[in-house]
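Visitor: Only the shape, not the letters, is given here:
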């Protein structure tokens, strides 16, 4: 699932900061403890010098064999060349105040008195409790981490919201852009260099697409118009040939086949021209259209074809489906639906019309096989029922409702009936 840029950025920032602070805390703890012990050791070495000096001045000090107020003791030692070396270590010792063992830092060394006797000197001092210090440090860092993380999230949210505002406006502009209408995209000015470049590239891309679109539109319209005249002339001449009583039957049948192919080409040309006009949104005028009356009127126009197919007409309901729409498009839409329901009906089948105030259903009998709603509205898609179809009838319907979405058209399969529904769309 996609997430926003702010969430994506904050997630990685929070994780990265946690890792960085954890590593930094370990290093900080190690450096801090090294500095603490270094300072304590310097103090112990200083005490060592003072105690040895006092031993030279007062020989009785060597009798301090237990730790007392001065926190050192002197015990007889053995002659050794390393007697004056310093050895530091930590040790837990009982502390009466806390009534528990506490950590001490101890310096063990040695010296010789004036009369040359070797003695061992131990000096101790209370040091930090590393476990308590580590807990306190971890708690402090946790609080610091929370504060930093929340600060980054807030700053990042505010900063990115402001920085990404031009990007959101650009995306909204792209969402509102409609192919063939260059004014539907409004360029956005931005102080961010990347967004400004993105905006310029989008404008260039739209201009190029619009130029190509205009060229294609003019080509299709010009080609369709130029084809109409020679096709009409050719069909007329074929009609004249078919009226010639002197022609034998075999040439007449071939002429009829040629005429039928030309009529299909005429229909394809008209359908392509209609699609081009719809996609170019050349149907601007709107009026109040009563689709229920339009359906009944077109049924009368198709009455001869209905009788030829021996279809049973069932009209249910008397709802008046009224909405503002282009009259020509409404006629094309309903005409294509009725023609489709008649043409692909079974011999002697049912043509059911259901009229409601917000819905019109046009249903026809089927051979027990549902159509695929993912493909039936695609251009040049042909089913298995009629290989002579140009595959543009339902595509014109889809183009109408896509470009003029006051109404919508849907398909269902119910009780061996193909049902096409015209609905008032919620937009």
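Guide: Thanks, I have it. Note that the coordinates shown come from a computational prediction; the quantities given were computed from them, not determined experimentally.

Visitor: can we go C-alpha only for contacts and neighbour counts from here?
Guide: Will do.

Visitor: element containing residue 294?
Guide: helix 291-301 (DSSP states H and E).

Visitor: Please enumerate the strands of the stretch 151-300 of the chain.
Guide: 287-290 (DSSP state E, counting those that start in this stretch).

Visitor: The helix holding residue 294 packs against which elements?
Guide: Packing partners of helix 291-301 (3 or more C-alpha pairs under 8 Å, 6 or more residues apart in numbering; DSSP states H and E): strand 322-325, helix 327-343.

Visitor: now, of those, which is deepest in the fold?
Guide: Greatest average neighbour count among the helices and strands packed on helix 291-301 goes to helix 327-343 (a mean of 19), per mean count of other C-alpha atoms under 10 Å.

Visitor: Which other helices and strands does it contact?
Guide: Helix 327-343 packs on strand 287-290, helix 291-301, strand 359-365, helix 393-403, going by 3+ C-alpha pairs under 8 Å, 6+ apart.

Visitor: ok so, going back, need the helices and strands packed on helix 291-301 in a markdown table (columns: distance to residue 138).
Guide: Converted to a markdown table, the helices and strands packed on helix 291-301 look like this (distance: least, C-alpha to C-alpha, whole Å):
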| stretch | distance to residue 138 |
| --- | --- |
| strand 322-325 | 70 |
| helix 327-343 | 73 |
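
Visitor: Please compare the first structure with the one that follows:
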């Protein structure tokens, strides 16, 4: 959820809570005030009726409400002492309204000419209830207007206030360490955004210096280490061609050449890992996984024929990804080479390409590998002295750099590696 929407949500909840409590208190107080006002009116009507009774005793015969707002019934003295002034809400059928009507009634008693009477005085609550209902809807619409106002303020005023923040965020998303980009500069007078801008620029400067330093190191290491290794191999090969070389010495030189070749491969692999982790492969293009797989299948055809491996590929061009071409070639090449070199005689390799996944399975050892350690650096088959133990580590590093998943599973005596390309898949 965006920060603006999250702020709006919290403000709305707080407003709902505050207005809700206020509305309940307002309703209770309003109803209490209305009832007090009606009770005062009933008390006043009671006094007026008692005054009229002393002037006109015929009012004592008013035994029904009828069109009036009171009724009088004669009672015993004992009953009159038991009646205290009491106010109560009730429903009453009124002939003039021809319907049940909410009323407030006062029960009281009085003495006149040594006789005792019960007096009931009523007052309609229709107008008062309408007032309460109108007040409720007023509060409700007030709440709606406040929420709408908050949304408008959020989308116009707050969005303008937070504009520098989103500008800085967008610059950080698109910033390229390998390009000569200027520092982030936004127009703002807000102290916090200025501090965020300064902190971002300081972090980018440090990252760029580190990136440049590591890039120079990998380039220098690649050149400085590869050159002496190549010279060593060249000198040893010349020495191997000497006429007076003994057989035992020749074998020793061949072993040293093999070790040098392995050192060369190890150096290349480590440098490749460093470049991947430093994000030095930034150029991307749209590539067909099927075409890359077919290319390396033909490249390793001699090895496939030598081991008499049954190789098949199932899929089409439906899976296309946006990646660095060199890294994708390394990824697919390592997996295919791994499936061939670690296979058995007369074994099989199968590749399956779907709309979002590349899966390669091969026969080989009858026991599963440990999925917890096979992607670790220098984790290799002890029987294979030529392996650097970095092939799967490089594959995992490439996948992590693009946020895609490389997994291993053992099924039906086959070792399978699957890559889910969802995060860099190109929609057709």
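Guide: Arrived safely, thanks for sending. All values derive from a computational prediction rather than experimental measurement.

Visitor: Looking at the helices and strands packed on helix 327-343 of structure 1, which is nearest to residue 270 of structure 1?
Guide: helix 393-403 (11.0 Å; C-alpha to C-alpha).

Visitor: Distance from the chain centre to the following helix or strand past that closest one, please.
Guide: Per DSSP H and E, the first helix or strand lying C-terminal to helix 393-403 of structure 1 is strand 407-414. Distance, stretch centre to chain centre, for strand 407-414 of structure 1: 29 Å (C-alpha atoms, centre = their mean, to the nearest Å).

Visitor: what comes into contact with strand 407-414 of structure 1?
Guide: 370-371, 373, 397-398, 401, 418-425 (C-alpha atoms under 8 Å, 6 or more residues apart in numbering).

Visitor: Tell me the one of the residues you listed nearest residue 382 of structure 1?
Guide: residue 371 (10.8 Å).

Visitor: how near is the closest one to residue 337 of structure 1?
Guide: Shown here: residue 371 of structure 1 relative to residue 337 of structure 1, a distance of 15 Å by C-alpha to C-alpha, to the nearest Å.

Visitor: For the contacts of strand 407-414 of structure 1, could you give me TSV that also reports secondary structure and neighbour count?
Guide: TSV is the format used below for the contacts of strand 407-414 of structure 1 (DSSP: H, G, I helix; E, B strand; the rest coil; neighbours: other C-alpha atoms under 10 Å):
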residue	secondary structure	neighbour count
370	coil	14
371	coil	14
373	coil	12
397	helix	23
398	helix	22
401	helix	19
418	strand	26
419	strand	21
420	strand	21
421	strand	19
422	strand	23
423	strand	18
424	strand	18
425	coil	13
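
Visitor: dump the residue contacts of residue 382 of structure 1.
Guide: With C-alpha under 8 Å, 6+ apart, residue 382 of structure 1 has these contacts: 376, 389, 390, 391.

Visitor: and the second one, how many neighbours does it have?
Guide: Applying other C-alpha atoms under 10 Å, we find 15 other residues in the vicinity of residue 389 of structure 1.

Visitor: if I line the two up, what does it land on in structure 2?
Guide: In structure 2, residue 389 of structure 1 lines up with residue 387, judged by TM-score structural alignment.

Visitor: and its match, helix, strand or coil?
Guide: Three-state call for residue 387 of structure 2 (DSSP: H, G, I helix; E, B strand; the rest coil): coil.

Visitor: nearest residue to it other than its sequence neighbours?
Guide: residue 380 (7.0 Å; C-alpha to C-alpha, 6 or more residues apart in numbering).

Visitor: now the helix holding residue 294 of structure 1 and helix 327-343, what's the angle there?
Guide: 50 degrees (axes from the mean of the first three to the mean of the last three C-alpha atoms, to 10 degrees).

Visitor: Beyond helix 291-301 of structure 1, next helix or strand please.
Guide: Next along from helix 291-301 of structure 1, by DSSP H and E: helix 303-308.

Visitor: list the buried ones in that following helix?
Guide: residue 306 (16 or more other C-alpha atoms under 10 Å).

Visitor: roughly how far is that helix from the heart of the chain?
Guide: With C-alpha atoms, centre = their mean, you get 52 Å for helix 303-308 of structure 1.

Visitor: immediately after it, which helix or strand?
Guide: Next along the chain from helix 303-308 of structure 1, counting by DSSP H and E, comes strand 312-316.

Visitor: now that next one against strand 359-365, angle please.
Guide: Going by the same axes, to 10 degrees, strand 312-316 of structure 1 makes 160 degrees with strand 359-365.

Visitor: From residue 360 of structure 2, how far off is the closest residue to residue 303 of structure 2 other than its chain neighbours?
Guide: Spatial nearest neighbour of residue 303 of structure 2, chain neighbours left out: residue 340 (7.4 Å); criterion: C-alpha to C-alpha, 6+ apart. As defined by C-alpha to C-alpha, residue 340 of structure 2 lies at a distance of 11 Å from residue 360 of structure 2.

Visitor: Report the separation between residue 215 of structure 1 and residue 223 of structure 1.
Guide: 12 Å.

Visitor: Correct me if wrong: residue 119 of structure 2 contacts residue 112.
Guide: No. Between residue 119 of structure 2 and residue 112 there is no contact under C-alpha atoms under 8 Å: 11.9 Å.

Visitor: Neighbour count: these two, which is higher?
Guide: Using other C-alpha under 10 Å, the more surrounded residue of residue 119 of structure 2 and residue 112 is residue 119, with 23 against 12.
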